[in-house]
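Asker: Got a sequence here, can you build the structure:
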Amino acid sequence: MLSSLKEKFLNVTQNVPLFSGDEKEQRARPDVNVNAGGEILKHFQDQWEEMHNTNEENASKANRVASDIDKISTKIASDKQNVALISHILLNSNLSANITNCLSSIKDLYAVSESLEKRLIELESVIEETEFQNLKVQHKYHLAQYQLKKEESLEKFKKTLEENHSKNVAEYEAKKKSIFQERQKVFQDAFKSDIELYKSLGTLPEMNNRKKQNGALLEEIQIDFDQSELDQFFSDNAK
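Answerer: Take a look at the predicted model:
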């Protein structure tokens, strides 16, 4: 294609003096078109440039394809080696027996896991029962403490009631004793007055009036008297 393009270019240059420096000859031929064939030349130049770029692109793609082919070849070779190694291991080793032993071990491990799971469930039940018993003990302890506090409070209340009762009884007894002592003092003073009157008059003319007035019999009255005064009274009468 390049040779045909070159021949066409030479034919054009021979027929059309594009690069001639003879200005007189050009002036002598005013009817000649100096731009004839320019479009054809540009067309072929564009095609040549396009072909050149295409070749460069194809070369780059070919290099990438070659690199990919090398990688694939390397991978295939490695896979062949791995397959050969696996085949050798399968043929010359106890892999089948080892797999069988592994399966048996897995089965035993599964049985142990089931047994352990049952034991864990039983342990959880024991823990729950223990926690429940501890909770019962705590509630019993709190109940006992509550009962003890209530008993102590009841004892304090009883003691307070007893103290108040004893205090009230003591106050009542003291008041009663005070009233009795006052009455006894009144009767004792009256008795002394009657004794003095009897000593002086020898009789008690107003005894009946006093009985009616006081509202009590003489024998019902308890008098604290001095024995020495009574002895002195009888000794004076004897004289």
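
Asker: Going by C-alpha atoms from here, please, whenever you check contacts or count neighbours.
Answerer: Fine.

Asker: Show the subsequent helix or strand relative to whichever strand or helix holds residue 113.
Answerer: Per DSSP states H and E, residue 113 falls inside helix 95-201. The helix or strand immediately downstream of helix 95-201 is helix 207-214, counting by DSSP H and E.

Asker: ok, back up a step: taking their axis directions, the helix holding residue 113 and helix 207-214 sit at what angle?
Answerer: 150 degrees (axes from the mean of the first three to the mean of the last three Cα atoms, to 10 degrees).

Asker: roughly how far apart are the residue of the chain most remote from its centre and residue 120?
Answerer: Here the chain reaches farthest from its C-alpha mean at residue 28, the gap being 112.8 Å by Cα atoms, centre = their mean. Using Cα to Cα, to the nearest Å, we find residue 28 at a distance of 120 Å from residue 120.

Asker: Could you do residue 144 as well?
Answerer: The value you get for residue 144 to residue 120, if Cα to Cα is used, is 35 Å.

Asker: repeat for residue 180
Answerer: 87 Å.

Asker: Another for comparison:
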Amino acid sequence: MFGSLRKKLNNVIQEGFIITENLQQQYRQSQTSSASSNATTPTLDESIHSNRSSSSFGGQLSGSDLILPGDVNMAAGCNLLAKYEDAWKLMHDANENNALKAAQVAKQIERIGQSTNVLHTDMTDLATCLAGIPALVAKLHESLETLQNVNKLSATVETELDRLEDLCEECELQEFMLNKQCELSQFQQKKMVELESYRQSVAAKHQEKIRQHEQNLRRIQRERQAVFDDAFRGDLAEFKSKGALTKIQKEEPSLPVALEEVVLEDTTTKDALEDFLNG
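Answerer: Okay, here's the model as predicted:
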């Protein structure tokens, strides 16, 4: 932008120089005819213009004295140049200020753009989340129903577990009772075997005692028979010799005792049997 302004200023200055040269040529042509009537002292602007033109154009008019009319301002180009220079300086300062402000505005725009992008991202995420809220609500309702079903199943499972525990306790009790019954049966069998063994031993002892008692009875009977035989033979011999028997006092005969009526009283054996049965 500054380069274009400089080009425009240079073009304006060149056009001013061309106009000034054309005017000088016109006045040179007419200086011979109007030298006496129009001879006046130059004004301040004309002197300044002459000084500037002499310095600017490298002494092009140094060899001639120009007399310009009063209505021509030869310093207009310089004034215009100064005006454009001041305007250019103001524009340059304004452009620099605008550049600084533009940089600040660009930074602010960049920050705003970044924050806008962040907000756009957040809004997009928020919109996505909001769009997913109905599905989330539906899932929550399904989850609540599932939790209710799980609670019902938990209550059912807890009830069944209580029943299972009761059944386990009953099974353990039955198993304990069966074990005790088995132990009792084994104990009874053991005691029955011991009782049978003891009964056999007692029966054997009883049979032995009966056999000994029968032997004693037979021995006593034989002794009595022998005594009776001796007495009979003595009575027979006395009857043969005397013809009569001596009267003797008769004793009442004792009733015969059967073997089944024999009772053996053995307190030691009886006490041992009672201890075995009670133990």
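
Asker: Give me the TM-score for this pair.
Answerer: Here the TM-score for the pair of chains, by TM-score structural alignment, normalised by the length of structure 1, is 0.46; 145 aligned residues with a Cα RMSD of 4.0 Å.

Asker: for the helix holding residue 113 of structure 1, packing partners?
Answerer: Helices and strands touching helix 95-201 of structure 1, by 3 or more Cα pairs under 8 Å, 6 or more residues apart in numbering; DSSP states H and E: there are none.

Asker: gap between that helix and the chain center?
Answerer: 35 Å (Cα atoms, centre = their mean, to the nearest Å).

Asker: can you check stretch 52-70 of structure 1 too?
Answerer: With Cα atoms, centre = their mean as the basis, the mean position of stretch 52-70 of structure 1 lies at 68 Å from the chain mean.

Asker: And stretch 154-163 of structure 2, how far out from the chain middle?
Answerer: On the basis of Cα atoms, centre = their mean, stretch 154-163 of structure 2 sits 26 Å off its chain's mean C-alpha point.

Asker: one step back: tell me the spacing between the residue farthest from the centre of structure 1 and residue 11 of structure 1.
Answerer: As defined by Cα to Cα, residue 28 of structure 1 lies at a distance of 22 Å from residue 11 of structure 1.

Asker: Residue 79 of structure 1 too?
Answerer: Taking Cα to Cα as the measure, residue 79 of structure 1 falls 62 Å from residue 11 of structure 1.

Asker: now do residue 200 of structure 1
Answerer: 205 Å.

Asker: now the helices for the stretch 151-279 of structure 2?
Answerer: 267-278 (DSSP state H, counting those that start in this stretch).

Asker: again with the stretch 1-150 of structure 2
Answerer: Shown for the stretch 1-150 of structure 2, the helices assigned by DSSP H, counting those that start in this stretch span residues 2-29, 44-56, 76-131, 133-242.

Asker: tell me the most buried of these?
Answerer: Greatest average neighbour count among those goes to helix 44-56 (a mean of 15), per mean count of other Cα atoms under 10 Å.

Asker: and it, what other elements does it pack with?
Answerer: By 3+ Cα pairs under 8 Å, 6+ apart, helix 44-56 of structure 2 packs against no helix or strand.

Asker: if we can go back for a sec, as TSV, the helices of the stretch 1-150 of structure 2 with distance to residue 271 of structure 2 would be great.
Answerer: Below are those laid out as TSV (distance: least, Cα to Cα, whole Å):
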stretch	distance to residue 271 of structure 2
helix 2-29	147
helix 44-56	170
helix 76-131	100
helix 133-242	12
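
Asker: who wins for proximity to residue 275 of structure 2 among those helices?
Answerer: Of all these, helix 133-242 sits nearest to residue 275 of structure 2, with 11.4 Å by Cα to Cα.

Asker: Mind giving me the packing neighbours of the closest one?
Answerer: helix 267-278.

Asker: got the buried residues for the helix it packs on?
Answerer: Buried residues in helix 267-278 of structure 2, counted by 16 or more other Cα atoms under 10 Å: residue 273.

Asker: quick one: that helix to helix 133-242, angle?
Answerer: Using the same axes, to 10 degrees: helix 267-278 of structure 2 against helix 133-242 is 160 degrees.

Asker: returning to that earlier point: ok, which of the helices of the stretch 1-150 of structure 2 comes nearest residue 268 of structure 2?
Answerer: Among these, the nearest to residue 268 of structure 2 by Cα to Cα is helix 133-242 (11.5 Å).

Asker: from the chain's centre, how far out does the closest one sit?
Answerer: 61 Å.

Asker: what's the burial count for residue 67 of structure 1?
Answerer: A count of nearby residues for residue 67 of structure 1, using other Cα atoms under 10 Å, gives 12.

Asker: Residue 60 of structure 1 versus that one, what's the distance?
Answerer: 11 Å.

Asker: How about residue 209 of structure 1?
Answerer: Counting by Cα to Cα - residue 209 of structure 1 and residue 60 of structure 1 are separated by 164 Å.

Asker: cool, residue 238 of structure 1 as well?
Answerer: Relative to residue 60 of structure 1, and taking Cα to Cα, residue 238 of structure 1 is found at 176 Å.

Asker: Same drill for those two, tell me which one is more crowded.
Answerer: residue 60 (12 against 7).

Asker: I'd like to know which elements the host helix or strand of that one is packed against.
Answerer: For residue 60 of structure 1, the element it lies in under DSSP H and E is helix 38-92. Judged by 3+ Cα pairs under 8 Å, 6+ apart, helix 38-92 of structure 1 has no packing partners among the helices and strands.
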